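Student: structural data only, the sequence is not supplied:
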């Protein structure tokens, strides 16, 4: 079994690989560093910068502040653009993650305008509080 994981799925994928190495060929994650599990509460937050999206969006009201002024299609577009870069987007204290998106950046070649419209419509319907 091999995993390719992005986002919040990285931590359970790493843990599964550590607990069941005989069942895993490899784990590839995007945007989520490996942090070895330890005793007590999750140590994840102490290794992540304050402006990193996982740290930022866990706080009540932060996602709404970041996504609120934008329509769902724009949020999805910005996320794909931001997380397709080689560097991880880190917002300054007075910024939102969406402020980091350069609106003149073309879509990645693997994401069409039709794909973007479909994802935007799904999130418009479901919102960003849970999975589509």
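Tutor: Received it, and whenever you're ready, just let me know what you need. Computed from a predicted structure; not experimentally measured.

Student: going by C-alpha atoms from here, please, whenever you check contacts or count neighbours.
Tutor: OK.

Student: residue 5 looks like it's in a strand, true?
Tutor: Yes - membership of residue 5 in a strand is supported by DSSP: H, G, I helix; E, B strand; the rest coil.

Student: next up, a structure to set beside the first:
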């Protein structure tokens, strides 16, 4: 993994009152790229991108800890990390929940972002009501099941950690809603064979980490959706001015929910992110792993436009 850009380096940064584990690859004086992972993932989900970026002279930096708390906490942690590294302006890549953090980084601190690539999750403008109110009556929907403290953790514990992860990584259905009285983790099915884009050894690495950390950290992000909604009131109807590229898979479950695909294709997303390119490629949700070469090509070709600037 990553011989072209050297080995992956691991270190801890004491920032913002927490110890943030960081994985890094590539020359320390190269243009910096921050990679923000989603749920339920780790820095390892960026292994292909880190090697490709490092091989092209970029400094790929992936905070490795599971996400927790509100979107303001998460963006605050990224800002603190960049200040710790004395990086005033960076390129940002985010996937899934990490894409939401990346979008909000652009919203809160556009001065620190040269350009952003978001994968799988578009920028959602702040709605008229908090998430749980908007989803009232949909108890089977995974976000609603994640709200009750301890509920998801108890149901996840029915399975070994690798199976829990595989269930999420295998999703090919159109709606993450379990039938009445059924828990989402029981409803999801794990592929019987190894995933085509992840070795059993790599799955074991993910499982080992989540075995130690548990799932509460990342699930707490979902539990903070309503709080994040209240805290982001100052940015109501604000536009993202940072240059942006949005990549999504044509079979991504996330695009089938809440009219998201229509929101993207109709141009409504572009009204909130004026400086936007949209790319649709073959694949499901975990695109940066499933279609690594294509995603690497899209990221590198986009960032090439910005690397002439001062870093």
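Tutor: Great, that's in hand. Quick caveat, the model's predicted, so the values are computed rather than measured.

Student: all strands of the first structure, in order?
Tutor: Counting by DSSP state E, the first structure has these strands, from start to end: 2-6, 26-30.

Student: for residue 125 of the first structure, find the nearest of those strands.
Tutor: Closest to residue 125 of the first structure of those, according to C-alpha to C-alpha: strand 2-6, at 22.7 Å.

Student: pretty sure residue 89 of the first structure sits against residue 97.
Tutor: Yes - judged on C-alpha atoms under 8 Å, residue 89 of the first structure makes contact with residue 97 at a distance of 7.1 Å.

Student: need the overlap of contacts for these two.
Tutor: Residues touching both residue 89 of the first structure and residue 97 (C-alpha atoms under 8 Å, 6 or more residues apart in numbering) are residue 53.

Student: between those two, which one's more packed in?
Tutor: Between residue 89 of the first structure and residue 97, counting by other C-alpha atoms under 10 Å, residue 97 is the more crowded of the two (23 against 18).

Student: list the contacts for that one?
Tutor: Contacts of residue 97 of the first structure by C-alpha under 8 Å, 6+ apart are 51, 53, 66, 89-91.

Student: ok, the counterpart of residue 72 of the first structure in the second structure to residue 287 of the second structure distance?
Tutor: Structural alignment (TM-score structural alignment) places residue 72 of the first structure against residue 161 in the second structure. Distance, residue 161 of the second structure to residue 287 of the second structure, by C-alpha to C-alpha, to the nearest Å: 22 Å.

Student: ok, back up a step: gap between the match of residue 72 of the first structure and residue 185 of the second structure?
Tutor: Residue 161 of the second structure is 12 Å from residue 185 of the second structure, where distance means C-alpha to C-alpha.

Student: so stretch 10-18 of the second structure corresponds to what in the first structure?
Tutor: Taking TM-score structural alignment, stretch 10-18 of the second structure hits no residues over in the first structure.

Student: and what of stretch 197-210 of the second structure?
Tutor: Stretch 197-210 of the second structure corresponds to residues 110-123 in the first structure, going by TM-score structural alignment.

Student: distance from the chain centre to that stretch, please.
Tutor: 17 Å (C-alpha atoms, centre = their mean, to the nearest Å).

Student: which positions within it qualify as buried?
Tutor: 116-117, 119-120, 122-123 (16 or more other C-alpha atoms under 10 Å).

Student: so what touches that stretch?
Tutor: Stretch 110-123 of the first structure has contacts (C-alpha under 8 Å, 6+ apart) with 72-77, 132.

Student: could I have the buried ones of the residues you listed as PyMOL selection syntax?
Tutor: Per 16+ other C-alpha under 10 Å, the buried members of these correspond to this PyMOL selection:
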select buried, resi 72+73+74+75+76+77
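
Student: now, the contacts of stretch 110-123 of the first structure that are in helices?
Tutor: Counting by DSSP state H, the contacts of stretch 110-123 of the first structure place 72-77 in helices.

Student: kindly check the end-to-end length of stretch 100-107 of the first structure for me.
Tutor: Span of stretch 100-107 of the first structure from end to end, C-alpha to C-alpha: 15 Å.

Student: how about that stretch: buried residues?
Tutor: Buried residues in stretch 100-107 of the first structure, counting neighbours by 16+ other C-alpha under 10 Å, are found at 100-101, 107.

Student: how near is the aligned partner of residue 37 of the first structure in the second structure to residue 247 of the second structure?
Tutor: Counting by TM-score structural alignment, residue 37 of the first structure corresponds to residue 126 in the second structure. Distance, residue 126 of the second structure to residue 247 of the second structure, by C-alpha to C-alpha: 21 Å.

Student: higher neighbour count, those two?
Tutor: Just comparing residue 126 of the second structure and residue 247: by other C-alpha under 10 Å the higher neighbour count belongs to residue 247, 23 against 17.

Student: so the more buried one touches residue 120, yeah?
Tutor: Yes - between residue 247 of the second structure and residue 120 there is a contact at 6.3 Å, judged by C-alpha under 8 Å.

Student: tell me which residue lies nearest the centroid of the second structure.
Tutor: residue 98 (2.5 Å; C-alpha atoms, centre = their mean).
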